[in-house]
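**Q** What follows is a predicted structure for the sequence shown.
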Amino acid sequence: MSAEDVRLMVKICKLYYYESWTQEKLAEKFGISRPIISKMIQKAREIGVVEIIVHDDPQQTSELEKEIELAYNLKQVLVVPTRDLNKELVTSAVGKAAALFVHKLIKNGDRIGVSWGNTLYHMVREFPLDKKDNVKIVPLIGGMGNERTEVHSNHIAYELSKKLGGKSESLYAPSVVETEQLREQIATLPNIVHVLEEGKRVDLALVGIGNPYSMSTMERYGYLNETVLSELRELDTVADINSRFINRDGQIVAHPINRRVIGVGLEQLREAGNVVGLAFGLHKIESIKAALRGGHIRMLVTDEATAQKMMEG
């Protein structure tokens, strides 16, 4: 779209939303057919010229936030109001709210570590353009195959760096390799060592929290077969963070897969202090609880339904 097209779109949307002009009246004023006016208004929403926000009752979510903060000794919790929204709209609402939440945490000169996953992808997609001075984004984990590369840590790091006007590193390695020996060989390559060392010194880490048994991206990419999943169940595994698996108490499980990961370890991430966990959906409740019990995250972003169920039992 040309700059002139955008200016016209803004004029039309201001009259439509601020002054309640009908589409027929707009068509008459600008000499454009009503169907074209309708398409322009829809396009304005799609490209972000117009954002529609419904202000829900903040008191209930605020109380939930305080309850979770106290129960798990967290620095900060954001519960996104999502009542009566369908799954697609919940994903969008959480992404937008997470973007604003994280944006406020970032300062000039920060080194930000990012993991991978669907929620991080939606957060970065909704992130505002706001140049910061001397900001660097570092991937915390290797790649996840050739499918859906937009949710990979390298891509998320690159896209976030563009939004912030900063630089990004790239970790050119798989997230999980076949053997521990191969992992040691790859992890000693100079460029891999450099990025992993950068990842250990981040000021802020953004991580997803996965459920290995339900809607698991790692299973979809072939990292988790039925044998591995069965072994993980026997160890009471309920979650993965940065592709490390933890049990119900938040402890890292003694499974070989955890020793084949190329990425920053949970113990190292914890030293960063500011680790934000982003996860939502009822299938993530036990996973989130495990991450909180283990002290792996200090801040949490989730949706209202998940937060409520978390605190019910």
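**A** In hand now; what should we look at?
**Q** Please make it C-alpha for all contacts and neighbour counts, starting now.
**A** Will do.
**Q** hey, which strand is longest across the protein?
**A** When the chain is scanned for its longest strand (criterion: DSSP state E), the result is strand 204-210.
**Q** Once you drop chain neighbours, what's closest to the residue nearest the centre of the chain?
**A** Averaging the C-alpha coordinates of the chain gives a centre point, and the residue nearest to it by CA atoms, centre = their mean is L120 (1.9 Å). For L120, ignoring the flanking residues on the chain, the nearest one in space by CA to CA, 6 or more residues apart in numbering is G208 at 6.7 Å.
**Q** Pull the contacting residues for the one you found.
**A** 115-117, 119-120, 241-242, 277-279 (CA atoms under 8 Å, 6 or more residues apart in numbering).
**Q** And for L120?
**A** The contact partners of L120, taken as CA under 8 Å, 6+ apart, are 95, 151, 156, 206-208, 278.
**Q** Then it would be within a helix, right?
**A** Yes. With DSSP: H, G, I helix; E, B strand; the rest coil as the criterion, L120 is part of a helix.
**Q** before we go on, here's another structure to hold up against the first:
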Amino acid sequence: MTSREEHTEIQQLTEIATLYYVDGETQESIAQKLDLSRIKVGRLIKRAHAMGIVDVRVRHHHSVSEEIELELIKRFNIKRALIALDHSDPDKQRADVASMVADHLTRHLDKGHIIAVGMGRNVAAVAENVFTDHQYQCSFVCAIGGSLKAGEHMNPDHICRRLAAQFGGDSESLYAPALLQNPELRKELLENPTVKQTLDRARRADFALIGVGDMSEDSNMVRMGWFTPQEIAEARLSGTVGDMMGYDFIDIHGNASQTKMKDRIVGLQIDDLHRIPDVIAIASEKTKAAGILGALRTGAIDTLATSYANALTVLSLDEATRR
């Protein structure tokens, strides 16, 4: 197919998709209008899906998860819970949870707002699920340093730039590595004027987007080479159930874990999050229920975004582990 033929096809697919999804016309009426068979119109609508011309988003009614959201809010004293329906495909589950976070930001962002941004797949997915034409003129600031091993897609700098492009704003990089082997070097770096300026701005944020991790030898932290499988296993045996922001390790009661992995990351910490008005914790994977519970018990979370199954498990774990 030549480029001209391809352009003509895309125009036709866009026209048919607009008539069907935007104007609400039936396949039969479209077929008559364009002198095509109804079967042909149906096939072209499917092709428009396959080519990404059509992006259908199904929103479940709030009543489906309202009861469990209210229970999470009451039990953990958070402001809101964004609960996505369960999906067997982990990538689709991540996208569904991220879409709810993107919608939340769309409703609440305003001109001049600052958003502190963490790293990881769940945070990155928010930037891929923004659907708005409004220009918010807000700032997305890296809340943790970068890592070559994380890859561009999962690095906070890349995520900030993507979010700024989607919402209409600017981004600010944190010019520092995420991981340092020497705690003393980390302490010196935190006093560097350039690093300190960015982190201080992140501390003044109106919103924070953070991930919640689990203690798995197959976690992103291990794959990136930040921590060894042995370090993760030892931390888990000592009671660590997860992390916030990729490094603030916590037990199931929300207490800081004393591990060898402490004081090696350049970024905001839990104490900083307590001062941010809306800290949005995002966790879609089924393995993260214990980590989510620990994060909620820190008192630093304002908005939880997760799946329905995770929410149910968190409530059950809370009942089973109350002191």
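**A** Arrived safely. It should be emphasised that the depicted structure is a prediction, and the values quoted were computed from it without experimental measurement.
**Q** re earlier: could you check which residue of structure 2 pairs with the residue nearest to L120 of structure 1?
**A** Counting by TM-score structural alignment, G208 of structure 1 corresponds to G211 in structure 2.
**Q** Same check on Y158 of structure 1?
**A** Checking with TM-score structural alignment, Y158 of structure 1 has R161 as its match.
**Q** next one: D240 of structure 1
**A** D240 of structure 1 maps onto D243 in structure 2, with residues paired by TM-score structural alignment.
**Q** host element of that match?
**A** Per DSSP states H and E, D243 of structure 2 falls inside strand 240-244.
**Q** what's the mean distance for the next helix or strand after that strand versus structure 1?
**A** Using DSSP H and E, the helix or strand that directly follows strand 240-244 of structure 2 along the chain is strand 248-251. Relative to structure 1, and after both are superposed, strand 248-251 of structure 2 has an average distance of 1.3 Å to its aligned residues, where the measure is mean CA distance after the TM-score superposition for structure 1.
**Q** Helices along the stretch 51-200 of structure 2, start to end?
**A** Using DSSP state H, counting those that start in this stretch, the helices assigned to the stretch 51-200 of structure 2 run over residues 66-76, 90-108, 121-127, 156-167, 183-190, 193-203.
**Q** got a markdown table for these, with distance to M224 of structure 2 too?
**A** Putting the helices of the stretch 51-200 of structure 2 into a markdown table (distance: least, CA to CA, whole Å) gives the following:
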| stretch | distance to M224 of structure 2 |
| --- | --- |
| helix 66-76 | 32 |
| helix 90-108 | 20 |
| helix 121-127 | 13 |
| helix 156-167 | 14 |
| helix 183-190 | 19 |
| helix 193-203 | 22 |
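**Q** do you know which of those helices lies nearest L312 of structure 2?
**A** Distances from L312 of structure 2 to each of the helices of the stretch 51-200 of structure 2 were compared using CA to CA; the minimum, 7.5 Å, belongs to helix 66-76.
**Q** counterpart of that closest one in structure 1, which residues?
**A** On the basis of TM-score structural alignment, helix 66-76 of structure 2 is assigned to residues 62-72 in structure 1.
**Q** I114 of structure 2 maps to what in structure 1?
**A** Correspondence of I114 of structure 2 to structure 1, assessed by TM-score structural alignment: R111.
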